[in-house]
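Trainee: Just a sequence and a predicted model for now, questions to come.
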Amino acid sequence: MLNINKIHHVAIICSDYEVSKQFYTQIMGFTILAEYYRKERDSYKLDLAVNENYAIELFSFPFPPTRISRPEAAGLRHLAFEVNDIDTTLEWLNKNQISAEPVRIDQFTGKRFTFISDPDGLPIEFYEK
C-alpha cells in the first residue's frame, strides 16, 4: 500500500496568465510563494499558498487547448475550498462581481456549499465548515 500523507498541490493551466493571477491572488486571496518565467517554454509558473500551505501551481502556455469542464465531463470535476461562513464568502464574491450558483445543502452532511468558476471556467466549490 502507498503511504500518501496528503495532497501536495493542484496544477492549473490558464488561458490568460494575468487575469488568472489576479483572480487567484486578489479574489481567492492566495499568497504568492514564487513566480517563474520559463523562456524555453514561453510559460509562467506561479506557486500559490492557501493559509501558508503550498497548494496551487498556476501555469501559462501559449495557446492551450480548451478543456470541457461541464456538464459532468470525465476528469477533474472541481476544486473545493473550506470556508467558515458561506454568507460572508458570498458577500465577498458579490463585492468583486463574481457570480455564484445558488447555495445548496449537502444531503449527507447538511453543510451549505456553492460554486463559482475561475476565469477559464474551472468549477470552484466553497464548502462551509
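Mentor: The structure has been received and is ready for your questions.
Trainee: drop to CA atoms for contacts and neighbour counts, all remaining ones
Mentor: Fine.
Trainee: Can you list the neighbours in contact with stretch 99-108?
Mentor: Stretch 99-108 is contacted by residues 90, 93, 111-116 when judged by Cα atoms under 8 Å, 6 or more residues apart in numbering.
Trainee: The structure to be compared is supplied as follows:
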Amino acid sequence: MFLQAVHHIAIICSDYTRSKTFYTDVLGLQVIREVYREERDSWKLDLALGNQYIIELFSFPEPPPRASRPESCGLRHLAFAVANIEAAAQQLLLKGVETEPIRIDPHTNQRFTFFTDPDGLPLELYETHP
C-alpha cells in the first residue's frame, strides 16, 4: 500500500480566536506555525500533539455551516487517545467542556466518550492501554 500514515486533519472554524484557544489551551495542542493569508483574509494554524503534526485550523470569512449530526455522511468525528478517560474528562470539565457519559465499545471493550469543539465538531476521547 502506498499510504504511510494520516498526515493532518483540516478544520475550518467560525471564530478563529475561540477555536485557537480551545485547541491550544483546552486540548493542549502545540502551535507549530501560524500564518495570516491576506489574499484570503484567512488564518492558518498548524498544531501538533506531542511530536506529531495533527491539525490545520483555518479561518475564512463567513464559512457556511456544515451538517454535523452523528450519522451524517462524511467525517463523523475525530478521536484522541487517552490513558485515563476519567482524568481526561475531568480536565475538560474543569475547563468548561462537558463530555457525554463514558461508554464501553462492545467490540473492543475500550471506554470512550464524546464532546464538541466550539463549532460543534464531534470529538472523542478513546481510552487506550499500552
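Mentor: Noted; the coordinates are in hand. Small disclaimer: the values here were computed from a predicted structure and weren't measured.
Trainee: Could I get the TM-score for this pair?
Mentor: Once superposed, the chains reach a TM-score of 0.97 (TM-score structural alignment, normalised by the length of the first structure), with 128 aligned residues with a Cα RMSD of 0.7 Å.
Trainee: just to revisit the earlier point, top of the contacts of stretch 99-108 of the first structure by neighbour count?
Mentor: Highest neighbour count within the contacts of stretch 99-108 of the first structure, by other Cα atoms under 10 Å: Phe113, with 22 neighbours.
Trainee: Just to check, it is in contact with Leu90?
Mentor: No - with contact defined as Cα atoms under 8 Å, Phe113 of the first structure does not reach Leu90; the gap is 10.4 Å.
Trainee: about what we covered before: and the contacts of stretch 99-108 of the first structure, which of them are in helices?
Mentor: In this view, these that belong to helices under DSSP state H are 90, 93.
Trainee: so which of the contacts of stretch 99-108 of the first structure comes closest to Phe59 of the first structure?
Mentor: Set against Phe59 of the first structure, the nearest of these by Cα to Cα is Ile116 (20.1 Å).
Trainee: my guess is that closest one meets Glu125, correct?
Mentor: Yes - if you go by Cα under 8 Å, Ile116 of the first structure and Glu125 touch, sitting 6.5 Å apart.
Trainee: Tell me where the first structure has helices.
Mentor: With DSSP H, the ranges of helices along the first structure come out as 17-22, 86-95.
Trainee: can you put those helices in TSV and add distance to Asn51 of the first structure?
Mentor: Putting the helices of the first structure into TSV (distance: least, Cα to Cα, whole Å) gives the following:
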stretch	distance to Asn51 of the first structure
helix 17-22	17
helix 86-95	16
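Trainee: Just name the most buried of those helices.
Mentor: helix 17-22 (a mean of 16; mean count of other Cα atoms under 10 Å).
Trainee: With the second structure overlaid, report how far it is off on average.
Mentor: Taken against the second structure, helix 17-22 of the first structure registers an average deviation of 0.1 Å after superposition, with mean Cα distance after the TM-score superposition for the first structure.
Trainee: which residues of the second structure fall in strands?
Mentor: Remark: strands assigned in the second structure by DSSP state E are 9-13, 30-37, 42-49, 52-59, 78-82, 103-104, 111-116, 122-127.
Trainee: average distance between the shortest one and the first structure?
Mentor: Taking mean Cα distance after the TM-score superposition for the first structure, the mean distance separating strand 103-104 of the second structure from the aligned residues in the first structure is 0.4 Å.
Trainee: in the first structure, what residues pair with that strand?
Mentor: Strand 103-104 of the second structure lines up with residues 104-105 of the first structure when matched by TM-score structural alignment.
Trainee: one step back: what about the helices of the first structure, which gets the closest to Ser60 of the first structure?
Mentor: helix 17-22 (5.7 Å).
Trainee: Which strands or helices does that closest one pack on?
Mentor: Counting contacts by 3 or more Cα pairs under 8 Å, 6 or more residues apart in numbering; DSSP states H and E, helix 17-22 of the first structure is packed against strand 53-60.
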